[in-house]
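Engineer: Kindly generate the corresponding structure for this input.
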Amino acid sequence: MDDDTTTPSLDEIIAGMPQRMGALNDKMGIELVEVTRERIVATMPVEGNTQPYGLLHGGASVVLAETLGSMGSALHAHPDRAPVGVDINATHHRSATSGLVTGVATPVHLGRTSTSFEVVITDEAGRRVCTSRITCSLIPLDRVPTVG
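Structural biologist: Predicted coordinates for the structure are as follows:
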């Protein structure tokens, strides 16, 4: 296999991420702000992602966290492995009712077969709304299920 033509470079992956966010992230309004090996940052509007009482839905926070942790894991796994989520947890510290929340994912563990990221989600005042940890298994690309 000729890596120069079939495997995108890390820079190409990072450049393509905003275009490959996926349908769920599009529906939730998640927008990437920064993508590096050291941290992944994105915002998400509270509006449209609330539970019946008008508070940011905890599941929305988990979607944001999983998106960021999975992206960081994918960057680490490149070019011969792909991440699959095996564990995620979230502690919800306070509510958010308007504006944007920002998620920042930083690596806790970057191994050959697994990764873990901490994701801190804050409101526009910089107050911590949620802390999440995601662990991904890094599997060989030939074991990644294909769609279609």
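
Engineer: only C-alpha atoms for contact and neighbour calcs from this point on.
Structural biologist: Fine.

Engineer: Give me the contact list for the helix or strand that residue 132 is a member of.
Structural biologist: Assessed by DSSP states H and E, residue 132 sits inside strand 128-140. Outside strand 128-140, the residues that touch it by CA atoms under 8 Å, 6 or more residues apart in numbering are 61-62, 65-66, 69-70, 73, 77, 80-96, 112-123.

Engineer: how close does residue 120 sit to residue 67?
Structural biologist: Distance, residue 120 to residue 67, using CA to CA, to the nearest Å: 13 Å.

Engineer: Here is the second sequence; please produce its structure so I can put it next to the first one:
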Amino acid sequence: MTSDQSPVDGLEWAARRGMGALAEKMGMRFVEFSVERCVATMPVEGNTQPVGLLHGGAYVVLGESLGSMAANLHAGPDRLAVGIDVNATHTRSATSGVVTGVCTPIHLGRNLAVHEIAVTDDQGRRCSTIRITNLIKDMPGR
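Structural biologist: Now for the predicted structure:
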């Protein structure tokens, strides 16, 4: 459901909207998508630092992609959510397999949406915690 309470299939909506060229290049795949919870995976391979660890920026791309998309689903069809703040704390390094980001809302308001994204490795250990704040505004020209 979007904030205006109209039924929306989140995965279908996300597929139509697209996740963006960067997220696609990084191999992100949406698994679950609703206003209350969004889940995506990303391979470690191809997204590493020279020493073989998943790049810290890759965690942030996963988190920001999930949080921004979730905020836009919440905003509804005539509004646009744009990121105004993102921060991340990395607590473990993934070196193989896939990581999974689970995005949940902290605050869903009319003008701001705040989400937390917990990123875990294949063993379910938290590797990074990302928080993103999105400003919600009317679409340009409307």
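
Engineer: mean deviation of the strand holding residue 132 of the first structure from the second structure?
Structural biologist: Compared with the second structure after fitting, strand 128-140 of the first structure deviates on average by 0.4 Å (mean CA distance after the TM-score superposition for the first structure).

Engineer: what's that strand aligned against in the second structure?
Structural biologist: Counting by TM-score structural alignment, strand 128-140 of the first structure pairs with residues 126-138 of the second structure.

Engineer: What residues in the first structure pair up with the longest helix that the second structure contains?
Structural biologist: Ranked by residue count and defined by DSSP state H, the top helix of the second structure is helix 56-75. With TM-score structural alignment applied, helix 56-75 of the second structure matches the range 58-77 in the first structure.

Engineer: compared with the second structure, how much does the matching stretch deviate?
Structural biologist: Mean for stretch 58-77 of the first structure is 0.4 Å (mean CA distance after the TM-score superposition for the first structure).

Engineer: Residue 114 of the second structure -> the first structure?
Structural biologist: Residue 114 of the second structure maps onto residue 116 in the first structure, by TM-score structural alignment.

Engineer: Which helix or strand contains its match?
Structural biologist: Using DSSP H and E, residue 116 of the first structure falls in strand 114-122.

Engineer: what's the average distance of that strand to the second structure?
Structural biologist: Strand 114-122 of the first structure differs from its equivalent in the second structure by a mean of 0.2 Å after superposition (mean CA distance after the TM-score superposition for the first structure).
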